[in-house]
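**Student:** I'd like to go over a predicted model; first the sequence, then the structure.
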Amino acid sequence: MGNYLFIPIAFVALVILFKFFFIVKQQTAVAVERFGRFHSIRNSGLQLKIPIIDRIAGRLSLKIQQLDVIVETKTLDDVFVKLKVSVQYVVLRDKVYEAFYQLEYPHDQITSYVFDVVRAEVPKMKLDDVFVKKDDIANAVKSELQDAMFDYGFDIIKTLVTDIDPDAQVKAAMNRINASEREKIAAQFEGDAQRILIVEKAKAEAESKRLQGQGIADQRREIARGLEESVEVLNKVGINSQEASALIVVTQHYDTLQAIGEETDTNLILLPNSPQAGSDMLNNMVASFTASNQIGEAMKRKQIEKDSSDS
């Protein structure tokens, strides 16, 4: 009979023991009330309370928490945009009472301040400035929250503008502008490349013409030197300069005809068919040389007379 009584007594004692003691987890604070009034703040560890007289009013986390707030507002250039503001905050250990008893819904309080600051700052900026100055917006939100929430036992660790989402039509227009700008830059680069190619091609052609002209000049210089040597050889055998020049021209003429016949794909060469064509050509050449010699002699005499008068 005694064993049967021991079990209920032990059970009641265990229940009473659990009513007297409670455990507070790490990074947590517990508010204890006595007869409905605030009594104390208990920190992590094993804590004692008087059953029926004391009760746990609530628990507060002392860890850093984050609240994401999405605010829709309008910019200076009349563009509607949604901003996602992330607020990181923590309950101060020495202000747990204020955080628990003075604010019923701290999240709603923080959200209201974020809305107020964002809708005061963003309408002063154009859309492009919102993207560039998002850190300024975040700092303004933090400054306002820090001053407002500190008295309620909250410390604002950091605020971040994590997303800026303009209206869908505005984003499409921005993408078109960006694409057009990139196409413009690409066209400029392509134009520069084409211009460089044209300039380099012109330089190459100019260099080619210069080298070609130099080659022709060298060729004519060598021909003249060869003709001079030929005339000297013919003079040594009793042929005067005029006859030698005519002979050389005729020889060159027939050498040219022969070269044409050898290097072309056709077997047909058109030549003067008159019986006197050959002699006429030779007479014309001789007359040309005679005229050129007469002009040369006249120039020589004029130069001699000029030199005599000067002396």
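**Tutor:** Happy to help now that I have it. Residues are numbered from 1 along each chain as shown.
**Student:** only C-alpha atoms from now on, for both contacts and neighbour counts.
**Tutor:** Noted.
**Student:** residue 165 sits in which helix or strand?
**Tutor:** Per DSSP states H and E: residue 165 is located in strand 154-166.
**Student:** put this next to the previous one:
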Amino acid sequence: MDIFSISSLSLLVLAVLVAAGLSAAFGGFFTVKTAEVAVVVRFGKFLRVAEAGLNWKWPYLDDVAGRISLRVSQITLTMETKTRDNVFVTIPISVQTRVRPEKVFDAFYKLANPVEQIQAYVEQVILGHVPGMTLDEVFASQSGIAAAVKQELDADMAGFGYEIVNVLVTDIVPDAKVKAAMNDINAAQREQVAAAARGEAEKILVVKKAEAEAESKALQGQGIANQRSAIIQGLQGSIEQFQKVVGGTSTADVMQMVLVTQYFDTLKSIGENDRTNTLFLSHSPGAIKEFSEQIMQSVLVAAKA
């Protein structure tokens, strides 16, 4: 009976030891996700970097101190600074970073708070560039500022195991009053361009109108010349025919009679239109005779010339 009790106790102890051993052995297995690494330490000292998949560590000897993601992460910050022409601007910046796989040790142990320290580096680089530029230069060099920040930040953070994938300067926001003044200046410049365009259009209209009037007057003058030529030819035929019918009549007598006839025709045409604005001079018999003599004299002088 005593021997049986001792044997049972031994088996129980052995079973417990085997179970504890198996539990410890299986407890040494651990998994690491894709795009992630685990830092394994032994008694608190760095041992190795465990990559994605199933891994094993010695129970009670090794431990997983932490895990680091290898994916790209984005740090967003907004900082305010002053330009060379004393304008305060707010600059939103996005920094895309990731841990270099070959420098996991540096990334895990050298930086206590990576986000805050990267932000401090970004602010230092911005303060080294923007204060030496005017507001217009800052707007024109937005991509250049981002490239400068990336270049300097990447060089500084490489020693800490971080890679700067990209730096984005998403906007340049000046003070509200400065922004309103810039909008006013822009509106005034656009209005100036619009006024110049309107003036040029009006100039073209005036020139075209003058050209049309000149062409119209030229055609009108040609028509008047043709009309007068036809009148002269008609008068010549009338005078010759009248002299044949009425013998002994001089050319001057015939012209005077024709002028009197035209005078009465003119009076008739003026009276037929109730909206006429023609200014007609005195039509007394003495005035008509005087007009006739002046016209005849002009015709005779022109004929002699």
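**Tutor:** Right, received. Where do you want to start? Given the structure is predicted, the values throughout are model-derived calculations rather than measurements.
**Student:** just give the TM-score of the two.
**Tutor:** With the length set by TM-score structural alignment, normalised by the length of structure 2, the two chains reach a TM-score of 0.83; 286 aligned residues with a C-alpha RMSD of 3.0 Å.
**Student:** burial count for the equivalent of residue 128 of structure 1 over in structure 2?
**Tutor:** In structure 2, residue 128 of structure 1 lines up with residue 136, judged by TM-score structural alignment. Number of residues near residue 136 of structure 2 (other C-alpha atoms under 10 Å) recorded here: 10.
**Student:** distance from the strand holding residue 165 of structure 1 to structure 2 after superposition?
**Tutor:** Mean deviation of strand 154-166 of structure 1 relative to structure 2 after superposition (mean C-alpha distance after the TM-score superposition for structure 1): 1.3 Å.
**Student:** where in structure 2 does the next helix or strand after that strand fall?
**Tutor:** Counting by DSSP H and E, the next helix or strand C-terminal to strand 154-166 of structure 1 is helix 168-236. Correspondence between helix 168-236 of structure 1 and structure 2 is established over residues 176-244, with TM-score structural alignment as the criterion.
**Student:** what's the angle between the strand holding residue 165 of structure 1 and helix 168-236?
**Tutor:** Between strand 154-166 of structure 1 and helix 168-236, the angle comes out at 60 degrees (axes from the mean of the first three to the mean of the last three C-alpha atoms, to 10 degrees).
**Student:** flag every buried residue along strand 154-166 of structure 1.
**Tutor:** 154-156, 158-161, 164, 166 (16 or more other C-alpha atoms under 10 Å).
**Student:** returning to that earlier point: can you tell me how far the match of residue 128 of structure 1 sits from residue 91 of structure 2?
**Tutor:** Taken as C-alpha to C-alpha, to the nearest Å, the spacing of residue 136 of structure 2 relative to residue 91 of structure 2 amounts to 14 Å.
**Student:** next: residue 169 of structure 2.
**Tutor:** Distance of residue 169 of structure 2 to residue 91 of structure 2, given as C-alpha to C-alpha: 7 Å.
**Student:** whatever residue of structure 1 lines up with residue 73 of structure 2: neighbouring residues, count only.
**Tutor:** Under the alignment (TM-score structural alignment), residue 73 of structure 2 maps onto residue 65 of structure 1. Residue 65 of structure 1 is flanked by 13 other residues according to other C-alpha under 10 Å.
**Student:** for residue 65 of structure 1, what are its contacts?
**Tutor:** Listed by C-alpha atoms under 8 Å, 6 or more residues apart in numbering, the contact set of residue 65 of structure 1 reads 88-90.
**Student:** now the helices for the stretch 1-150 of structure 1?
**Tutor:** Taking DSSP state H, counting those that start in this stretch as the criterion, the stretch 1-150 of structure 1 contains helices spanning 2-20, 96-101, 106-121, 127-132, 134-149.
**Student:** any idea which residue is closest to the centre of structure 2?
**Tutor:** Nearest residue to the geometric centre of structure 2 (C-alpha atoms, centre = their mean): residue 186, 11.8 Å.
**Student:** for residue 171 of structure 2, see how far away that one is.
**Tutor:** Looking at residue 186 of structure 2 against residue 171 of structure 2, where the rule is C-alpha to C-alpha, the gap reads 19 Å.
**Student:** got it, and residue 135 of structure 2?
**Tutor:** The spacing between residue 135 of structure 2 and residue 171 of structure 2, counted by C-alpha to C-alpha, is 13 Å.
**Student:** try residue 91 of structure 2
**Tutor:** With distances taken as C-alpha to C-alpha, residue 91 of structure 2 is found 6 Å from residue 171 of structure 2.
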